[in-house]
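> 3D, please:
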Amino acid sequence: MSKPPPPGIYVPAVLFFKEDDELDEEAIKAHVLRLAKGHVTGILVQGSNGEAQHLSHEERKRAIHLTRTTLDAHGFRHVLVIAGTGAQSTRETKQLNLDAKEAGATHALVLTPSTWRPAMTKELILRFHREVADASPIPTMVYNFPTVTAGIDLDSETIATLGAHPNIVGTKLSCGHLGKLTRLNTSLSADSFAAFIGRSDCFLPALVVSGAGGIMALVNVAPRVHRALWDAWHAGRMDEARNIQRILAHGDTIASKYGGIGFIKALIAHEFGYGGPNVRGPLATASVDKLSVADAEQLKELITLEKSLP
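Predicted structure coming up:
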């Protein structure tokens, strides 16, 4: 039976572009190394934050391969690479899973198709994920993110049903639903299925209900802060864990408020000296210059803590 990714901290890595819209490979490599040095368990390439839908198949393979080879070349072979492989047809998703395996990914995170939203009954959703998993050379995970799937929000019963498949080994809950996470954790064996929260603003609560960890956008900015919360929780230092959760919760909502993917890229470039805010259309670039005084102070606390940690 296939195995899920180990518990821990995963990052849906942003992908950097040059001003001419081409991949900025040097910035991508710099980002991969900062994340690895920040003690992440794994890197998700082509999650929603990686602008998967804006890339050609060849670019997707290049990004996965570049991430894997960069990690290997710098002594981070233990850091997993997961590939986002969701597409709007079963056929294309199967091909993306084959590409991901070839490029070096160990697991695939699969979005539910949503172009034909009214037609996506529970039966069709189950059939899609099962057919994809049947054909996949690597274990698959169910990616539940209603914001990018036209409002399709898989319930815990549906995800648990899929979790019975021998090659479906986990889920990312970007819906942030802690009740759903709890039900999955208490319905499926942790040896065969890992339920990860997809938002930093509920990272600690997810750990409290025995979640496997998180695959969270804000890890792009502050991997060490997330690791510090993880370590504090597991060491029983609850006051410290709660304080870090406070900082993450504010940082998470600020990143969304000022532009999401583009803002995360702009903040990384501003604070860590690589990359830039470029995104592919129809997304818009963002800037740190528009922060309110209060939000700037909240982010300063996050960044200062990140830079202070080993």
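
> C-alpha from now on. contacts and neighbour counts both.
Noted.

> residues making contact with the helix or strand that contains residue 157?
Assigned by DSSP states H and E, residue 157 belongs to helix 156-163. Outside helix 156-163, the residues that touch it by C-alpha atoms under 8 Å, 6 or more residues apart in numbering are 122, 126, 129-130, 142, 168-171, 180-181, 183-184, 187-188, 193.

> before we move on, what about stretch 274-292?
For stretch 274-292, contacts defined as C-alpha under 8 Å, 6+ apart pick out 16-19, 21, 24, 27-28, 30-31, 51, 54, 258-259, 261-270.

> how far does it stretch from start to finish?
24 Å (C-alpha to C-alpha, to the nearest Å).

> which of the contacts of helix 156-163 are buried?
126, 129-130, 142, 168-171, 180-181, 184, 188, 193 (16 or more other C-alpha atoms under 10 Å).

> quick one: which of these sit in strands?
142, 168-171 (DSSP state E).

> Kindly indicate which of those lies nearest residue 217.
Nearest to residue 217 out of these is residue 171 (C-alpha to C-alpha; 15.6 Å).

> separation between the closest one and residue 299?
29 Å.

> what about the helices in the protein?
Assigned by DSSP state H, the chain shows helices spanning 25-37, 57-73, 90-103, 122-135, 156-163, 178-185, 203-208, 223-234, 238-257, 261-272, 293-308.

> would you turn these into a markdown table with distance to residue 278?
Formatted as a markdown table, the helices of the chain follow (distance: least, C-alpha to C-alpha, whole Å):
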| stretch | distance to residue 278 |
| --- | --- |
| helix 25-37 | 12 |
| helix 57-73 | 16 |
| helix 90-103 | 25 |
| helix 122-135 | 33 |
| helix 156-163 | 35 |
| helix 178-185 | 33 |
| helix 203-208 | 28 |
| helix 223-234 | 22 |
| helix 238-257 | 16 |
| helix 261-272 | 7 |
| helix 293-308 | 21 |
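
> out of those helices, nearest to residue 81?
That would be helix 57-73 among the helices of the chain, by C-alpha to C-alpha, at 6.6 Å.

> roughly how far is the closest one from the heart of the chain?
Centre-to-centre, helix 57-73 and its host chain are 16 Å apart (C-alpha atoms, centre = their mean, to the nearest Å).

> Ok, stretch 155-172 next?
With C-alpha atoms, centre = their mean, you get 18 Å for stretch 155-172.

> Identify each buried residue in that stretch, please.
Applying 16+ other C-alpha under 10 Å to stretch 155-172 flags 156, 159-160, 162-163, 165-172 as buried.

> And for stretch 287-304?
Buried residues in stretch 287-304, counted by 16+ other C-alpha under 10 Å: 287-288, 295-296, 298-299, 302-303.

> contacting residues around residue 245?
200-204, 229.

> cool, and residue 68?
For residue 68, the contact set (C-alpha under 8 Å, 6+ apart) comprises 81, 103-105.

> Take the residues you listed and keep only those in strands.
residue 81.

> Tell me which two of the contacts of residue 68 sit farthest apart.
The most widely separated members of these, counting by C-alpha to C-alpha, are 81 and 103 (9.8 Å).

> I'd like the contacts of residue 245 as TSV, with neighbour count appended.
Below are the contacts of residue 245 laid out as TSV (neighbours: other C-alpha atoms under 10 Å):
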residue	neighbour count
200	26
201	21
202	20
203	26
204	26
229	23
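
> One more, please, to line up against the first structure:
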Amino acid sequence: MMRGIIPPIVTPLRSRDELDVEGLERLVQHVLAGGVHGIFILGTTGEAPGLSYRLRRELIERTCRLVAGRVPVLVGITDTAFVEAVHMAQFAAESGAQALVLAPPYYFPNSQPELLEYVQHLAPELPLPLFLYNMPTHTKTIFEVETVRRAMDMPNIVGLKDSSANMVYFHQLIRLLPQRPQWSLLVGPEELLAESVLLGGHGGVCGGANLRPRLYVDLYEAAHARDFEHAAALHAEVIHLSTTLYRVGRHSSAIIKGLKCALRELGICDDFMAEPFHRFREEERERVRKVLAELKITA
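The predicted structure follows:
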């Protein structure tokens, strides 16, 4: 079972199709030093759909080499083409990754029977355990509770990351866990990390752990231990970060821009964004500097 904090790391870029290799090395060491329980690459925070297949493969290879088995590496294989998802999964396995992560194909809307059949066809062809990724804001399709229940019958599917921010849905998934006691149920929105763990979830895939990994690890551990007072204090820090850094920009891309800008200000990695997005300009960058100072975040 996968438990704890698995940061969805940003993809450090120098240009449209060039990794910031030294930045990736510093970022991986930074999050590992914070005690994280795994690393997730090629997710939403990693801007995966905006990256070339060549660059995705380079990122997988380099990250697995840098991590060197210290924690599990999870690789996003979400794609609009079935065979490309399989190819990326095969490359991830050859590179030393431990698990795969799959959201619904995100162009054509999927009915639940179609989505279930897609997963039933794909899972047996994958060389590694698979986590489902519920991200309806980006894919237009939800993994409905009954679809998840059916997916639990497939031995190669070992968990789900829920980024819906719908706690009613999350509670419904918790009720399914007795069906597969070793299944992992992880939450995406870090603002719900404490609540989800206290109520039976197994951890979080929290973007803020790129920046402050130890904060999210400590919050997970406090919630898991049911240390309510400590968890409440750490949760307040997470909310403070969320309501300041993530609101510097005006658009939905502001969360990733804010994280990348903050990481650059700390000297960890470049903040180049995959197009159609662009990094923060100087006015926004100055606001990020003020947030970092206010939150006493230093390299």
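
> ok, back up a step: among the buried ones among the contacts of helix 156-163 of the first structure, which one lies nearest to residue 240 of the first structure?
When those are compared against residue 240 of the first structure (criterion: C-alpha to C-alpha), the nearest one is residue 181, at 23.6 Å.

> Give me the aligned partner of the closest one over in the second structure.
Aligned counterpart of residue 181 of the first structure in the second structure: residue 170 (TM-score structural alignment).

> And for the nearest residue to that match once chain neighbours are set aside, the neighbour number?
In this structure, residue 170 of the second structure finds its nearest non-sequential neighbour in residue 162, 7.5 Å apart by C-alpha to C-alpha, 6 or more residues apart in numbering. Neighbours of residue 162 of the second structure under the rule other C-alpha atoms under 10 Å: 25.

> Also the one 5 residues further on?
As a burial measure, the neighbour count of residue 167 of the second structure was computed by other C-alpha under 10 Å and equals 14.

> and if you look at residue 271 of the first structure?
A count of nearby residues for residue 271 of the first structure, using other C-alpha under 10 Å, gives 11.

> residue contacts, the closest residue to it other than its chain neighbours?
Nearest residue to residue 271 of the first structure in three dimensions, chain neighbours excluded: residue 303, at 7.9 Å (C-alpha to C-alpha, 6+ apart). Counting by C-alpha under 8 Å, 6+ apart, residue 303 of the first structure touches 221-222, 271.

> Dump those to a markdown table, plus distance to residue 282 of the first structure.
Listed next are the contacts of residue 303 of the first structure as a markdown table, based on distance: C-alpha to C-alpha, whole Å:
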| residue | distance to residue 282 of the first structure |
| --- | --- |
| 221 | 23 |
| 222 | 27 |
| 271 | 25 |
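
> Pick the one among those closest to residue 6 of the first structure.
Set against residue 6 of the first structure, the nearest of the contacts of residue 303 of the first structure by C-alpha to C-alpha is residue 222 (20.4 Å).

> Mind telling me what the closest one corresponds to in the second structure?
So residue 222 of the first structure corresponds to residue 212, using TM-score structural alignment.

> I'd assumed residue 34 was in contact with that match.
Yes - Residue 212 of the second structure lies in contact with residue 34 (C-alpha atoms under 8 Å); the separation is 7.5 Å.

> related to what we said a few turns ago, compared with the second structure, how much does the helix holding residue 157 of the first structure deviate?
Taken over the aligned residues, the distance from helix 156-163 of the first structure to the second structure averages 1.9 Å (mean C-alpha distance after the TM-score superposition for the first structure).

> residues in the second structure aligned with that helix?
Mapped onto the second structure using TM-score structural alignment, helix 156-163 of the first structure covers residues 145-152.

> For the aligned residue in the second structure for residue 92 of the first structure, give its distance to residue 169 of the second structure.
Residue correspondence to the second structure (TM-score structural alignment): residue 92 of the first structure is matched to residue 84. From residue 84 of the second structure across to residue 169 of the second structure, the span is 30 Å (C-alpha to C-alpha).

> Could you do residue 122 of the second structure as well?
Taken as C-alpha to C-alpha, the span from residue 122 of the second structure to residue 169 of the second structure is 25 Å.

> if you skip the residues just before and after it, what's nearest to residue 173 of the second structure?
Leaving aside its chain neighbours, residue 173 of the second structure sits nearest to residue 145 (6.6 Å; criterion: C-alpha to C-alpha, 6+ apart).

> which ones are touching the closest residue to residue 182 of the first structure other than its chain neighbours?
The shortest distance from residue 182 of the first structure to any non-neighbouring residue, by C-alpha to C-alpha, 6+ apart, is to residue 209 (5.8 Å). Residues counted as contacts of residue 209 of the first structure (C-alpha under 8 Å, 6+ apart) are 178, 181-182, 185.

> and which of those is nearest to residue 12 of the first structure?
Nearest to residue 12 of the first structure among the contacts of residue 209 of the first structure: residue 181, at 18.9 Å, using C-alpha to C-alpha.

> quick one, what contacts the closest one?
156, 173, 195-197, 206, 209, 211.

> hang on, the earlier thing: how about the residue nearest to residue 182 of the first structure, what's its match in the second structure?
Per TM-score structural alignment, residue 209 of the first structure is aligned with residue 199.

> Could you report the separation of the residue nearest to residue 156 of the second structure when sequence neighbours are not counted from residue 105 of the second structure?
Spatial nearest neighbour of residue 156 of the second structure, chain neighbours left out: residue 129 (5.0 Å); criterion: C-alpha to C-alpha, 6+ apart. Per C-alpha to C-alpha, residue 129 of the second structure is found 19 Å from residue 105 of the second structure.

> Pick out whichever of the two has more residues nearby.
More crowded of residue 129 of the second structure and residue 105, by other C-alpha under 10 Å: residue 105, with 20 against 17.

> check contacts around that one.
78-81, 139.

> tally of neighbours for the residue lying closest to residue 216 of the second structure once chain neighbours are set aside?
Using C-alpha to C-alpha, 6+ apart and skipping the chain neighbours, the partner closest in space to residue 216 of the second structure is residue 209 (6.1 Å). Other residues lying near residue 209 of the second structure total 25 when counted by other C-alpha under 10 Å.

> Residue 209 of the second structure touches residue 220, doesn't it?
No - if you go by C-alpha under 8 Å, residue 209 of the second structure and residue 220 don't touch, sitting 11.5 Å apart.

> Find residues that contact each of those two.
Counting by C-alpha under 8 Å, 6+ apart, the residues touching both residue 209 of the second structure and residue 220 are residue 5.

> Residue 16 of the first structure matches what in the second structure?
Residue 16 of the first structure maps onto residue 12 in the second structure, with residues paired by TM-score structural alignment.
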